[in-house]
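Novice: Sharing a model prediction with you, sequence too.
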Amino acid sequence: MKKPYQRVELLGSEIIRPTIDLVYHLRIAPDARVVYIRWVLLDDEKPIAYDMQYIPYFPGITVWNDNFEYTSFSEILSQKNKLFQMQGRMNISGINCEREIAEILEIPVGTPVMQITQKILDDNEPMGYRQLFIKREWCCIRGTSHRE
């Protein structure tokens, strides 16, 4: 994002049944349970990003408490696995937002947004899946190329 957000608001945290997409991305059984966490990132009390996180449910994971704070996706997953090296795979694309995203970001349906999807893996096994939607005016992608 171009500049940091000022505040984060938890929209909800619950245990859900996985959709077909979640079964595919998390490589879980259709009858498994998934922790679903939703956040909105705000600047000047206006929404700038919508963050949805999906983690296969396992005993001991914190689903909700009074001090629930916005933490990095990998920090949440480290509750489950402290022994192995986690790695992430990320995909960045521009999409036209659907109704749910548009309502959260307070923009018209179909407005272009940046979508960042992220999978956290341990030994090539998915531990979590995330979708982050950012208003286009808050996006900037930079890179450096190297010639060998």
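Specialist: The structure has been received and is ready for your questions. All of these numbers come straight from a predicted model, not from anything done at the bench. Numbers count the residues shown, from 1 in each chain.
Novice: Only C-alpha atoms from now on, for both contacts and neighbour counts.
Specialist: Fine.
Novice: Do a quick rundown of the helices in this structure.
Specialist: 20-26, 73-77, 99-105 (DSSP state H).
Novice: which secondary structure elements does the first one contact?
Specialist: With contacts defined as 3 or more C-alpha pairs under 8 Å, 6 or more residues apart in numbering; DSSP states H and E, helix 20-26 has these neighbours: strand 125-135.
Novice: Of all the helices of the chain, which one comes closest to Asp44?
Specialist: Proximity to Asp44, assessed across these by C-alpha to C-alpha, is greatest for helix 99-105 (13.3 Å).
Novice: what residues does the closest one touch?
Specialist: Contact with helix 99-105 is made by Val40, Pro47, Ile48, Ala49, Tyr50, Pro108, Val109, Gly110, Thr111, Phe133, Lys135, as judged by C-alpha atoms under 8 Å, 6 or more residues apart in numbering.
Novice: Put this next to the previous one:
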Amino acid sequence: MKPMSSFTPAYYRLAEDIKNKIESGELRPGDIIPSEVQLAKKHQVSRMTIRQGISLLVKEGFIKSIQGKGSFITAPPMDTLMLKFSDNKLLGENKNAKVDLLSVNVIPADKTISYKLNVVLGTKVLKLIQLLSDPDPVAIDTRFLPYLKGVPILENELKYAAFPDLVSQFTQLISVQNTLEISASVLSDEEAKLLEAMTGQPALCIEQIICAADDVPMGWSKMICRNDRFTIKAISQTI
């Protein structure tokens, strides 16, 4: 269960509560969830808040709403794969990569950063680069966050927090969507030097874009991984 902070929106807490019941087996595919009135009374929130929480669950595929009948827990299709990815568990669930923070800078957003973060060209953003090793270099992780004047930058938080957690801590907003994109790449001269590999060697590029409830990007990361030291595994399962 994810810890909920004091500034977590009520609709998000509701959605997490229902998801926890689904994942624990308390709610099963085909079960109908309580009505808006019942949920509003139980959680002591407005019906509008309940609708927001339900809409989030529908968007994420946990429930299906049928007009005039209610909202039902959905059965996950077997052709839908679950990919559990955490950049601070890059080498496996029980292993932590060594993290070396190479640089932290405030830079003006270029065209790519402007597009990814949906900010005006030239807007100040925080850029940090770190190297992950085990003990040999595995990946270069480059992260971009909005620059917030006056917000302290703590090295331990930058180094050891998973990217979605770092974004939430730094922006003080709740991230509700993490888009992960995996593509093929080749190492540049600089990347090859850091990863102790050959220029042009095949690599994996893993990008994450973290968004708030209003779909506004809160952070973007780009991880370049050595293809011979990194694998990705996804599974399909029923609830």
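Specialist: That came through, no problem. None of the values given here were measured: they were computed from a predicted structure.
Novice: Give me the TM-score for this pair.
Specialist: Here the TM-score for the pair of chains, by TM-score structural alignment, normalised by the length of the first structure, is 0.85; 145 aligned residues with a C-alpha RMSD of 2.2 Å.
Novice: returning to what we had before: Asn65 of the first structure: which of the helices of the first structure is closest?
Specialist: helix 73-77 (13.5 Å).
Novice: For the closest one, give me the average deviation versus the second structure.
Specialist: Helix 73-77 of the first structure differs from its equivalent in the second structure by a mean of 1.5 Å after superposition (mean C-alpha distance after the TM-score superposition for the first structure).
Novice: so that helix corresponds to what in the second structure?
Specialist: Aligned by TM-score structural alignment, helix 73-77 of the first structure falls on residues 163-167 of the second structure.
Novice: Residue in the second structure paired with Ile20 of the first structure?
Specialist: Counting by TM-score structural alignment, Ile20 of the first structure corresponds to Lys111 in the second structure.
Novice: list the contacts for that match?
Specialist: So Lys111 of the second structure contacts Leu121 (C-alpha under 8 Å, 6+ apart).
Novice: And it, how close does it get to Val119 of the second structure?
Specialist: Computed as C-alpha to C-alpha, to the nearest Å, the Lys111 of the second structure to Val119 of the second structure distance reads 10 Å.
Novice: what do you get for Ser133 of the second structure?
Specialist: Taking C-alpha to C-alpha, one finds Ser133 of the second structure at 32 Å from Val119 of the second structure.
Novice: now do Gln201 of the second structure
Specialist: Gln201 of the second structure is 33 Å from Val119 of the second structure, by C-alpha to C-alpha.
Novice: in the match of helix 73-77 of the first structure, what's buried?
Specialist: Buried residues in stretch 163-167 of the second structure, defined by neighbour count with 16 or more other C-alpha atoms under 10 Å: Phe163, Pro164, Leu166, Val167.
Novice: got those as CSV, with distance to Ile66 of the second structure columns?
Specialist: Formatted as CSV, these follow (distance: C-alpha to C-alpha, whole Å):
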residue, distance to Ile66 of the second structure
Phe163, 36
Pro164, 32
Leu166, 37
Val167, 35
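Novice: Between those residues, which sits nearest Leu154 of the second structure?
Specialist: Nearest to Leu154 of the second structure out of those is Leu166 (C-alpha to C-alpha; 10.7 Å).
Novice: show me the contacts for the closest one.
Specialist: Residues counted as contacts of Leu166 of the second structure (C-alpha under 8 Å, 6+ apart) are Glu157, Leu158.
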